[in-house]
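> please find the sequence and the predicted model below.
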Amino acid sequence: MPYSHYGEIGDVWKHLPLCFFLTEEKPTVNIESNSAYPIYRLNQTDERNYGVFHLFEQVSNSDRYVNIESSPYLQILKKIPGNQETLQTYLGSPGLALEILKDRGQFIFCDIEADPLQNIMDYVRQIHLDNRVKTVQGDSKDRLWHEIENMGKETFLHIDPYRIFEKNANDRCYFDLFIRAINRGIKTMLWYGYETLKEQKEMHAKMREALGNSDIELLGIDFYIEGICDSVVEVNPGVPGCGIMIANLSGPSFEKFKQYANELEAIYQNAWYQNKPARLKSVQVNLKG
C-alpha cells in the first residue's frame, strides 16, 4: 500500500540525520532498501502537525537549535519552491538523496511495490538523473543481499523497514542485511520502529545476540513518547518509538547524530498530540560484539 507516514515524527528522526550523513560521507553509491516515493504534497494531519510542522515552527521561533536550523534536511526543504512561508512539499528519502548527491552519486532504489519505483523514474527524468538511477522491485532482504556483494566503503546503505527481525522465506531479516553490509565496510544506517517498551527491549536484546563475538561496534539513538508503556499504546503520533543504528561512519557524523538528538529532544519537551502530552525522550544505545 502507498506510504502514508511522510512528514511524521518517524520521518523526522530518519531524514534529519540521513541528510547529514549523505552530505558528510559523500558516497559514490547510495542504496535504499524501502524507498517509497521521492516527493509528496504536504497536507496537515495530526501526525504531520506533530512531526515536520512542529519541528519547523519551533526552529523558526527560536535561536536555540543551531544544529537543526542549519541542517541539510531543513535547508533542502526550505528551498523547495512554495516552502518559504509554509511547508507545502515534502521530499522522501529518494528525493533528499538525489538532491544531496546529484553531482556525484549512483543510486539504487529498492521497493516491494512497482508504483513508487515508477514514480522515482518519472522524477529523475525530470531532473535529468535517470542515467544514474537503478530501481529494483522485490524483497530487499534478498535483492540487496547480492547487490552489495562487491561494494565497500564508497557505498552508503539506508535500510528502512519497520520490523527488523521478521524473517522471509530465505530465513533473512533486515538486521542480517545490516550486518552483511557492515562486514563489507559499507557505510550503513538502519531505521526501525516499535510500539511498546517491551518491543524496544526485545529488539535491543536481539541485536546484542546477533552481534555475538564479532568486532562490530554500533551507535544507536532511539526516540520514544514519554508515556510509552510495556504493552499498551496510549499515544501514537505515527510511531510511538523509533531508532537509528549506524556503522562505518566518520567521527563528524557520529557527533552530529548526537547533537541532533539533543536538540530534537528539547524541541519536543512540551509537545502535545491530540490534546495529550507527547514529550519525546531519547536514549543512546551502544552495542559491541
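On my side now, so go ahead.

> going forward, measure contacts between C-alpha atoms and count neighbours the same way
Noted.

> which residues does the nearest residue to Ser60 once chain neighbours are set aside contact?
Excluding the flanking residues, the one nearest Ser60 by CA to CA, 6 or more residues apart in numbering is Glu69, at 7.9 Å. Going by CA atoms under 8 Å, 6 or more residues apart in numbering, Glu69 touches Val59, Ser60, Gln75.

> which of those has the most neighbours?
Val59 (20 neighbours; other CA atoms under 10 Å).

> give the buried residues for whichever strand or helix holds that one.
If you go by DSSP states H and E, Val59 is part of helix 54-60. Within helix 54-60, the residues scored as buried using 16 or more other CA atoms under 10 Å are His54, Leu55, Phe56, Gln58, Val59.

> hang on, the earlier thing: how about TSV for the contacts of Glu69, with distance to Tyr40 added?
Output for the contacts of Glu69, formatted as TSV (distance: CA to CA, whole Å):
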residue	distance to Tyr40
Val59	22
Ser60	22
Gln75	17
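
> return the member of these nearest to Trp272.
Nearest to Trp272, judged by CA to CA, of these is Val59 at 16.4 Å.

> my read: that closest one touches Ser71, true?
No - using CA atoms under 8 Å, Val59 is not in contact with Ser71; the gap is 11.1 Å.

> the structure to be compared is supplied as follows:
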Amino acid sequence: MVTYTHFGKQPDVLKHLVLCEVLQIEKPQIYVETNSACAIYTMVHTPEQKYGIYHFLNEANEDATFQNSLYYQLENESMASGNYLGSPALAMKVLNNDVKGCLFFDLEKRALDNIKSFARHQAVAPPIRTFNCDSTDGVLKLLPSLPKSTFLHIDPYEIDKPNSNGHTYLDVLIGATKLGMKCLLWYGFMTINDKQALNKSVSEKLDKAGIKDYACSELIMNAIKKDTIVCNPGILGSGILATNLSQKSNSMIQDYSKKLVGIYKDARYKEFDGSLYHDTINKKQNIKIKRHL
C-alpha cells in the first residue's frame, strides 16, 4: 500500500490543470518529474477531495474553457471509474509517443512500481525510466546530459529546504533554467508569514542567479491567517513558478488561475470559507498582506 494521501485535493487541481495544458503547448522531447508519487489512485471521497477534484468537475460543467481542458477530460473519464490520475499518468497521456522519454523520480519504490504498472496497461505510452533516489541530487547530476528540449516538473512542496548535501529544489530549477530547459515548479504554504518568507527567498535567489524572466501564479484560500493554521484542506496556499516557457503558456497559467478563483467563489471546506484569491511573487519584494486578515 502506497502511503501518499495528497491526491485530488484543491492544490492538485491548480497544479495538474496547468501541467496538462503546458505540456500540450510546449511539446518537450524529455519529461522529468522530481517527486512523482503514483500514476493512479483510488478515490475515497474525503472532505479534502470533495473540496478539490469533485468541486472542480462539478463546477467545470458550466464552464466551456475548463470543459475543453485536457485535465477535465482526462480526470472526468478516470473519475467515472473511481480513480484519480496523478501527474505521471497525466503527463504520459498528454505526451504519449510524441516524447522521447519520461523520467520519474521518487523515494517511494511502490509509487514507481505503480507508474510502471500504469504504463504497461496503456495502449500508447512513452518510454519511461524510474529513479528510486533523492531527486534533488539525482536531477542535478543528470541535468548536463539532458537536451535543451527537456521539461522539468518540480513538485516537492518544500522548495527551499536543503538536503544532506545542501541542495534545494530551487537549485534544481535554477540549474535547469540556466541550461535553457523549461521548468514548472509547484510549492505550498500554510500561513501568510510562510508565503512572505518563501516569496522573498525565491525572488532573491532567482535575482542572484540572474533569472529575471519568470512567471508566477498563486491561489490562496481566504481562510488563511497570518501565523496560525485554522484548517487543513491539503494546503492553504500554493503557487506555480515557471521559467523558459512560451508567452502562450505563461498567459494560460494566469488565465486558468483566475478562472479557478471564479469557480471557487462560493466553495466551502467543512465549516470554513473555501473561496480563493489570486496573487503572485512580487519581484520587488513588496509583499502585502490581504486586507481581510
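Structure received. Since we're looking at a predicted model, the values are computed, not measured.

> TM-score them against each other, please.
The TM-score (TM-score structural alignment, normalised by the length of the first structure) is 0.93; 282 aligned residues with a CA RMSD of 1.8 Å.

> tell me, whichever helix or strand comes after the helix holding Val59 of the first structure lands on which residues of the second structure?
Next in sequence after helix 54-60 of the first structure, counting helices and strands by DSSP H and E, comes helix 66-69. Alignment of helix 66-69 of the first structure against the second structure: residues 64-67, by TM-score structural alignment.

> with the first structure overlaid, how far apart is the matching stretch on average?
Averaged over the aligned pairs, stretch 64-67 of the second structure sits 2.2 Å from the first structure after superposition, using mean CA distance after the TM-score superposition for the first structure.

> and that stretch, how far from the chain's centre?
20 Å (CA atoms, centre = their mean, to the nearest Å).

> and stretch 24-44 of the first structure, by the same measure?
Per CA atoms, centre = their mean, the centroid offset for stretch 24-44 of the first structure relative to its chain is 9 Å.

> circling back to that earlier point, show me what the helix holding Val59 of the first structure is packed against.
helix 66-69, helix 251-267 (3 or more CA pairs under 8 Å, 6 or more residues apart in numbering; DSSP states H and E).

> what is the burial count for the aligned partner of Phe104 of the second structure in the first structure?
Phe104 of the second structure maps onto Phe109 in the first structure, with residues paired by TM-score structural alignment. Phe109 of the first structure has 25 neighbours, counted by other CA under 10 Å.

> for Asn68 of the second structure, same thing?
11.

> same question, Glu154 of the first structure
14.

> what's the match for it in the second structure?
Under the alignment (TM-score structural alignment), Glu154 of the first structure maps onto Ser149.

> I'd say its match and Thr177 touch.
No - shown here, Ser149 of the second structure and Thr177 do not form a contact pair, counting by CA under 8 Å, at 11.4 Å.

> for the stretch 101-250 of the first structure, what spans make up the helices?
114-126, 140-147, 174-183, 197-211 (DSSP state H, counting those that start in this stretch).

> next, count neighbours for Gln106 of the first structure.
Neighbourhood size, Gln106 of the first structure [other CA under 10 Å]: 20.

> over to Asn83 of the first structure?
Residues near Asn83 of the first structure, counting by other CA under 10 Å, number 14.

> that one belongs to a strand?
No - going by DSSP: H, G, I helix; E, B strand; the rest coil, the assignment for Asn83 of the first structure is coil, not a strand.

> identify the residues contacting it.
Per CA under 8 Å, 6+ apart, neighbours of Asn83 of the first structure: Leu77, Thr89.

> please repeat the previous calculation with a cut-off of 7 Å.
By CA atoms under 7 Å, 6 or more residues apart in numbering, the contact list for Asn83 of the first structure reads Thr89.

> quick one: map Tyr84 of the second structure onto the first structure.
Under TM-score structural alignment, Tyr84 of the second structure pairs with Tyr90 in the first structure.

> pretty sure that match sits against Asn43.
No - in this structure, Tyr90 of the first structure is not within contact of Asn43 by CA atoms under 7 Å, at 9.8 Å.

> common neighbours of these two, please.
Contacts common to Tyr90 of the first structure and Asn43, judged by CA under 7 Å, 6+ apart, are absent.

> looking at the two, which is more packed in?
The neighbour count for Tyr90 of the first structure versus Asn43, taken as other CA under 10 Å, is higher for Tyr90 (22 against 12).

> tell me how far the more buried one lies from Ile39 of the first structure.
Relative to Ile39 of the first structure, Tyr90 of the first structure is positioned 6 Å away (CA to CA, to the nearest Å).

> again, but for His54 of the first structure
For His54 of the first structure relative to Ile39 of the first structure (CA to CA), the value is 20 Å.

> swap in Asn262 of the first structure?
28 Å.

> aligned to Gly243 of the first structure, what sits in the second structure?
In the second structure, Gly243 of the first structure lands on Gly239 (TM-score structural alignment).

> what's the neighbour count on the spatially closest residue to Phe223 of the first structure that is not a sequence neighbour?
Sequence neighbours aside, Ser282 is the residue nearest to Phe223 of the first structure in space, at 4.5 Å (criterion: CA to CA, 6+ apart). By other CA under 10 Å, the residues close to Ser282 of the first structure number 18.
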